[in-house]
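Enquirer: Kindly generate the corresponding structure for this input.
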Amino acid sequence: MRAGFIVSAMASLMLVGLSPGVQAENTPPPPANKRNCKNTVPFSQWLADFKREAIAEGIRPQTIEETIGGMTPDQGTIARDRKQGFFSQTFIDFYFKLATKNREQTGKTFLKRYKDIFDRAEQQYGVPGPVITGFWALESDFGGGMGNLPVLRSLVTLAWDCRRGDFFRGELKAAMKIVERGDLTPDQMIGSWAGELGQTQFLPQHYLNYGVDYDDDGRVDLIRDNADVIGSTANFISSMGWKRGEPWIEQVQITKDLPWEKADLAIKLPRSQWVAWGVKGVGENLPSDDLQASLVLPMGRNGPAFLAYPNFDVYTQWNQSLTYALTAAHLAARMAGAPNLTKASGNVVSLSYEQIKELQSLLKRRGLDVGEIDGKLGAGTRKAVKDMQVKFGLPADSYPTADLLTALKERS
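Expert: The predicted model follows:
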């Protein structure tokens, strides 16, 4: 997802204790309030105010009663939203739990089965089929794990809650408009606790704005209609700036002597520069051209390495977690014919959850912005690690090591 927050707990990711998903619209949502915020407006008062607001925006009173009449908030949804996630898996652990051989083969089967639809979507939107199936696999296991909760109740709860109420009020109104448009009935809106719907987990505003009736049956059904899933997902990806005919990610081999500070998703250089520094393709030569690319080292200079091209930006807009984005992108590349990673590429000594929290605390004491002290290796922590590696004269590959942690403790 685009820089902002992560909103859902998709079925497959819940199995490994993660909760990335799709965020609403192509602009960052407003910052969330703190997890320990308190609801001060009684639900009945909030609901009456919301109904008046929805009517003023053109939603029919009948639709409002049909969708949320008599509804009460779900404390379980609030508890899930407030829960502090625990994440201590490395990229390679996450990758092999989610980007399975079975999902790769299912994706390839779908690409053959729905070839005409994928071809049409690529011609219309410029998005290759494997990119769609990569997201399809991770978001719902091709429809096998879309969630089993009443979405409207989740949305009402999150819209009333103090943490992200403004954001979810918009999603709740969009869900009502989906019902008014005739795409889904309220009873059919079954999905994730964060309000996402369908096989590629669209929030209601995505559903409303990018959903496409791709088989001309008169409605957009992203829960049961695979043609609509393919067309709508392609439309949404295209809206985020996908560049037709360009690659998105490529695994590469690196030398032991690189300007490591250049290995950063925020730094894009011509592919010819990476070639000049000794970066090589896997299984085929790397073109020495002007295509812009970033060198991404999710586990540092001793782990797997990737060149991320401009189209990879779509993956980090879909989900801001670098681990998720790389997994989805490389799974798509495999579905397009690229080789799998090897587990040996993950033989890197990594810090534990508690060690990363300690590292974050030490970095924060030095005035560096790491966000929450949460044991997660997010973008802020990676940037702070890189800054400190440069200061200490260590290889600045943005991956925390025991050497860095020791240096921070000794110099604190």
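
Enquirer: contacts and neighbour counts: CA atoms only from here.
Expert: Noted.

Enquirer: Quick one: neighbours of the residue lying closest to V279 once chain neighbours are set aside, just the number.
Expert: Nearest-residue entry for V279: I254, 4.8 Å, with adjacent residues in sequence omitted and distances by Cα to Cα, 6 or more residues apart in numbering. I254 is surrounded by 21 other residues when neighbours are defined as other Cα atoms under 10 Å.

Enquirer: Sequence B follows; please return its structure for comparison with A:
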Amino acid sequence: MRLLPLALAACLMPATVFAQCGGSFSGFVKDLKREAISNGHATATTNAFFKSVKQDPKVLRADRAQGVFQKPFIDFTRHLISQNRIDRGRSMARKHNATFDRIEATYGINRGVLLAFWAFETDYGAFQGDFNTLNALVTLSHDCRRPELFRPQIFAALELYETGNFDPRKTTGAWAGEIGMVQMLPRDILENGVDGDGDGQVSLKTSPPDALMSGGKMLSHLGWTPGQPWLQEVTIPRGLDLSKTGPSQKNSVSNWAKMGVQPRAGTLASGSLQASLLLPQGHKGPAFLAYPNFDVYFEWNQSFTYVLTAAYFATRLEGAGVYNAGNPDQGLSGAQMKQLQKKLQARGHDVGKVDGILGSKTRIAVQVEQQRLGLPADAWPTPSLLSSL
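Expert: Here you go, the predicted model:
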């Protein structure tokens, strides 16, 4: 489920003639070996690490079949969140209470946040993926869609192999190379792996304390601020300036309150905090204030719908009620969304890849065009917007 969180810069890769992707697979692997050796890894170790690697067409099929991300927020949450998942999450919180206490004391990460990731990534460890991790990483690096994301993970896996924490033949996980109960990439494991159970090993596949402590450290490393909220459901008044909404725009909580934004339950956070007002299905649907910690979610996953769902589920696990779904305007099908993205591109907007997914770039472009056309600028694309364009 997780989309790669590490937008690793190209500067991490050596400035050499090594091909970054494409060509014959065997030639690509030879280049990887030469690069590893040039970076100081022993020849024998490098050869042993890459000896069994194979291209995996199933990985490419999985990469191109992420249709679940085309679901709108309400459908997506109902797809991922069930009463059974909530009950199991609360049961896991009780079972691993001591570990969560340590995480909160050490890293300041709320248990609901980690429980939500644990649930969505692997259903609390039950389904961790059976793709050979090295094959997945090399296959995706050879593919020329996003080599800059995957290639550095191969060399991180090599470092784990050198310390005895990665088996090129037996280590398995998700199709995109993530390993363990909370699905961490090799570089994540190198930088944030924690021996949570004190057995001298970092075992993210079999040890909940290791996996959860490592996830907590990673979120802390990514910038989580202890003691601050991440998401809160709110209500919005009629006549609100909708052009001020969206994940890329922030305002102080006190200013949102002056504009009539109110919590659906409880009280708003400190007035000095900056927050974004999120309307995932427009001004007639659910509404949330996203606080600074919400931005950290995008370092874990780059899908707006997934991130908002994970953040919302974390609040549910900590006692929040079910959101008010409202009565949103009709959205677009996947095919219609692709048409919209093409029309937006034709008008000069950067929407990223034309994939039928309502991501952050598409939302920003939609909001601009809604303002131009005199429509409610809530970043929710409708058939009327599509026809207007």
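
Enquirer: What does the superposition give as a TM-score?
Expert: For these two chains in superposition, a TM-score of 0.90 is obtained (TM-score structural alignment, normalised by the length of the second structure); 381 aligned residues with a Cα RMSD of 2.3 Å.

Enquirer: Map the residue nearest to V279 of the first structure onto the second structure.
Expert: Aligned counterpart of I254 of the first structure in the second structure: I236 (TM-score structural alignment).

Enquirer: thought I37 of the second structure was touching T45?
Expert: No. With contact defined as Cα atoms under 8 Å, I37 of the second structure and T45 do not form a contacting pair (9.3 Å).

Enquirer: in the stretch 201-350 of the second structure, which spans are strands?
Expert: All strands of the stretch 201-350 of the second structure, identified by DSSP state E, counting those that start in this stretch, fall at 231-235, 251-252, 262-263, 274-278, 288-290.

Enquirer: any idea whether the nearest residue to A9 of the second structure once chain neighbours are set aside is helix, strand or coil?
Expert: Excluding its sequence neighbours, the residue lying closest to A9 of the second structure (Cα to Cα, 6+ apart) is E148, at 7.2 Å. Under DSSP: H, G, I helix; E, B strand; the rest coil, E148 of the second structure falls in the helix class.

Enquirer: Grab the most central residue of the first structure for me.
Expert: For the first structure, the residue nearest the mean C-alpha position is N319 (1.9 Å; Cα atoms, centre = their mean).

Enquirer: After alignment, which residue of the second structure pairs with that one?
Expert: N319 of the first structure maps onto N301 in the second structure when the alignment is built from TM-score structural alignment.

Enquirer: now that match: how far from E35 of the second structure?
Expert: Relative to E35 of the second structure, N301 of the second structure is positioned 29 Å away (Cα to Cα, to the nearest Å).

Enquirer: and T382 of the second structure, what pairs with it in the first structure?
Expert: Matched across to the first structure, T382 of the second structure falls on T401, judged by TM-score structural alignment.

Enquirer: That match is in contact with V348, isn't it?
Expert: No. Using Cα under 8 Å, T401 of the first structure and V348 do not qualify as a contacting pair, with a distance of 9.7 Å.

Enquirer: And those two? Which one has more around it.
Expert: Shown here are T401 of the first structure and V348; by other Cα under 10 Å, T401 has more neighbours (20 against 16).

Enquirer: list the contacts for S38 of the second structure?
Expert: Residues touching S38 of the second structure, when contacts are defined by Cα atoms under 8 Å, 6 or more residues apart in numbering, are absent altogether.

Enquirer: so how many other residues sit close to the aligned partner of G215 of the second structure in the first structure?
Expert: With TM-score structural alignment as the criterion, G215 of the second structure lines up with T233 in the first structure. For T233 of the first structure, the tally of surrounding residues (other Cα under 10 Å) stands at 30.

Enquirer: is it true that T233 of the first structure touches Q201?
Expert: No. Using Cα under 8 Å, T233 of the first structure makes no contact with Q201, being 9.6 Å away.

Enquirer: Next one: E354 of the first structure from P287 of the first structure, what distance?
Expert: 42 Å.

Enquirer: Ignore what I typed, I meant P270 of the first structure.
Expert: Here P270 of the first structure is placed at a distance of 10 Å from P287 of the first structure (Cα to Cα).

Enquirer: now do A175 of the first structure
Expert: 47 Å.

Enquirer: again, but for V314 of the first structure
Expert: 23 Å.

Enquirer: cool, and L208 of the first structure?
Expert: Counting by Cα to Cα - L208 of the first structure and P287 of the first structure are separated by 41 Å.

Enquirer: Residue most distant from the centroid, the second structure?
Expert: Distance to the chain centre peaks in the second structure at A44, reaching 36.3 Å (criterion: Cα atoms, centre = their mean).

Enquirer: which stretch of helix or strand covers it?
Expert: Using DSSP states H and E, A44 of the second structure maps to helix 43-50.
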